[in-house]
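**Student:** this one's sequence-less:
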């Protein structure tokens, strides 16, 4: 049994994780601990505070008791707002405090792109434009070429968590660009796991979403590779064919 630990901010789309665990269909357990988000606002100062060392450390003892072998800060905006170097320092501090390998959703996106050998990406973010552009800058620092960024202007994670299939598909369609090799949907507050195969089929390219890459990043940290076609191209490495 491989136990994977996640620090998840607040309550929005955490039900994606039991769904992922079920779709992995393996001896893998996903243990999730909720962290205090403070102010629910996609604003740089609030996001920096949400990912502070004190808030992240508060949930670590519960994960250690669960037997987790690695921990991922399951928040995209709460990591990339610190910038490339700041986000590295954040996960280094998390690893030291946890006593186990650590990463974050933002780095999960960067590592996932390398895994599927994709460089040109489009971004569809629920965030306000300024925060979405910070994510694009983080991706560029990681070696990606961002062909387009579409922000939805949503301020709170609570509102994002209420989005359904219609809103997710509308964001994906509006954000995709013809020259993008993959579409990225950041935001762990967004329910996406149930929609990934259909999104990839419609767009004809890999779709990477926050909770999907967060789980994959935890598997990477523990040197596990799982083939799970219902979690998209990232979990199969097979090319996406548009129908």
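**Tutor:** Cool, the structure landed. As the structure is a computational prediction, the values presented were derived from the model and not from experiment.
**Student:** contacts and neighbour counts: CA atoms only from here.
**Tutor:** Will do.
**Student:** can you tell me what sits against the lengthiest helix in the chain?
**Tutor:** With secondary structure taken from DSSP state H, the chain has its longest helix at helix 83-98. Residues outside helix 83-98 that contact it (CA atoms under 8 Å, 6 or more residues apart in numbering): 53, 56-57, 60-61, 64, 71, 79-81, 101-104, 134, 138, 141-142.
**Student:** again, only this time at 10 Å
**Tutor:** 51-54, 56-57, 59-61, 63-64, 68-73, 78-82, 99-104, 106-107, 134-135, 137-142 (CA atoms under 10 Å, 6 or more residues apart in numbering).
**Student:** got the residue ranges for the strands in the protein?
**Tutor:** 2-9, 28-35, 70-73, 102-104, 120-125, 145-151, 182-185, 207-209 (DSSP state E).
**Student:** distance of the residue nearest the centre of the chain relative to residue 89?
**Tutor:** Nearest to the geometric centre of the chain sits residue 210, at 2.3 Å (CA atoms, centre = their mean). Distance of residue 210 to residue 89, given as CA to CA, to the nearest Å: 20 Å.
**Student:** for residue 71, same thing?
**Tutor:** 15 Å.
**Student:** which one's more surrounded, these two?
**Tutor:** The residue with more neighbours, out of residue 71 and residue 89, is residue 71; 33 against 13, by other CA atoms under 10 Å.
**Student:** residue 100 is in contact with the more buried one, correct?
**Tutor:** Yes - assessed by CA atoms under 10 Å, residue 71 is found in contact with residue 100 at 7.1 Å.
**Student:** check it against this one:
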């Protein structure tokens, strides 16, 4: 049994994790600990505080250690990339020391996952306001990923994002897609996507990377595990995406 730990801010789309655990269909356990979200707002000041070292240190890493977790991922994209590349690196270094295990964040997961599938050029479909979506694009560029197009939905709170269903997710992905993009990225962990990935990839005819999907993949990567799970999209299978 491989146990993976996640620090998830608040309560929006955390039910993606037991669903992903089921879809993995393997000897893998996903342990989710909720952090205090503070102010629920996709604003730079609120996001900086949400991902502060003090807040994460008090978030329950001891609980994850006791559960036998072998890695931990800060399951918040905006609460990591808002610190910039260097700041996000320091964030996960501090988390690794505090937790006593390999650590990462969803922002780095996107960079690693895009490279894993060979998507050097991407489009971003973000639920965030435009300024925050732009910071995510800057983070990707710092990681060596070319961003061709960014579409922000302008949603302020994670609570609202958590109410979106497949129709809204598909619409945002279609609006953001670029013909030259090797993948479309949906960066919000408050967005339910675990059950929508096959439909997204079929609709767009290319790999789609979503926040909770890449977060789990990153935790597996930190433990040197690779799992074939086609229902979780191209990232979890070597089978090519059929262009339609």
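**Tutor:** Cool, got the structure. It should be emphasised that the depicted structure is a prediction, and the values quoted were computed from it without experimental measurement.
**Student:** can you give me the TM-score here?
**Tutor:** These two chains, once laid on top of each other, score a TM-score of 0.99 by TM-score structural alignment, normalised by the length of structure 1; 243 aligned residues with a CA RMSD of 0.6 Å.
**Student:** make TSV out of the strands of structure 1 and add distance to residue 198 of structure 1.
**Tutor:** Compiled in TSV, those are given as follows (distance: least, CA to CA, whole Å):
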stretch	distance to residue 198 of structure 1
strand 2-9	26
strand 28-35	24
strand 70-73	27
strand 102-104	26
strand 120-125	16
strand 145-151	20
strand 182-185	13
strand 207-209	10
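**Student:** returning to what we had before: which residues do residue 71 and residue 100 of structure 1 both contact?
**Tutor:** Common neighbours of residue 71 of structure 1 and residue 100 (CA under 10 Å, 6+ apart) are 64, 94, 221.
**Student:** verify the contact between the last one and residue 71 for me.
**Tutor:** Yes - in this structure, residue 221 of structure 1 is within contact of residue 71 by CA under 10 Å, at 8.5 Å.
**Student:** which neighbours do those two share?
**Tutor:** Joint contacts of residue 221 of structure 1 and residue 71 (CA under 10 Å, 6+ apart) are 4, 100-103.
**Student:** now, among these, which is nearest to residue 193 of structure 1?
**Tutor:** residue 4 (17.6 Å; CA to CA).
**Student:** give the equivalent position in structure 1 for residue 150 of structure 2.
**Tutor:** With TM-score structural alignment as the criterion, residue 150 of structure 2 lines up with residue 149 in structure 1.
**Student:** contacting residues for its match?
**Tutor:** Contacts here follow CA under 10 Å, 6+ apart; on that basis residue 149 of structure 1 touches 121-125, 129, 132-133, 135-136, 174-177, 184.
**Student:** residue 207 of structure 1 contacts residue 197, doesn't it?
**Tutor:** Yes - using CA under 10 Å, residue 207 of structure 1 makes contact with residue 197 at a distance of 8.4 Å.
**Student:** check the gap between residue 132 of structure 1 and residue 55 of structure 1 for me.
**Tutor:** 23 Å.
**Student:** which of the two has more neighbours?
**Tutor:** Set residue 132 of structure 1 next to residue 55 and count neighbours by other CA under 10 Å: residue 132 wins out with 25 against 17.
**Student:** right, and the more buried one touches residue 125 too?
**Tutor:** Yes - look at residue 132 of structure 1 against residue 125 with CA under 10 Å: they come within range, at 6.0 Å.
**Student:** joint contacts of these two?
**Tutor:** With CA under 10 Å, 6+ apart, residue 132 of structure 1 and residue 125 have common neighbours 149-153, 186.
**Student:** straight-line length of stretch 142-158 of structure 2, end to end?
**Tutor:** So stretch 142-158 of structure 2: terminal residues 25 Å apart, CA to CA.
**Student:** I should have written stretch 181-191 of structure 2 there, sorry.
**Tutor:** Per CA to CA, the first residue of stretch 181-191 of structure 2 is 22 Å away from its last.
**Student:** now do stretch 180-200 of structure 1
**Tutor:** 13 Å.
**Student:** circling back to that earlier point, ok, and the contacts of residue 149 of structure 1 in structure 2?
**Tutor:** On the basis of both residues aligned by TM-score structural alignment, their matches' CA atoms under 10 Å, what survives of the contacts of residue 149 of structure 1 in structure 2 is 121-125, 129, 132-133, 135-136, 174-177, 184.
**Student:** which residues touch the residue of structure 2 most remote from its centre?
**Tutor:** Residue farthest from the centre of structure 2, counting by CA atoms, centre = their mean, is residue 244 at 26.4 Å. If you count contacts by CA under 10 Å, 6+ apart, residue 244 of structure 2 has them with 202-206.
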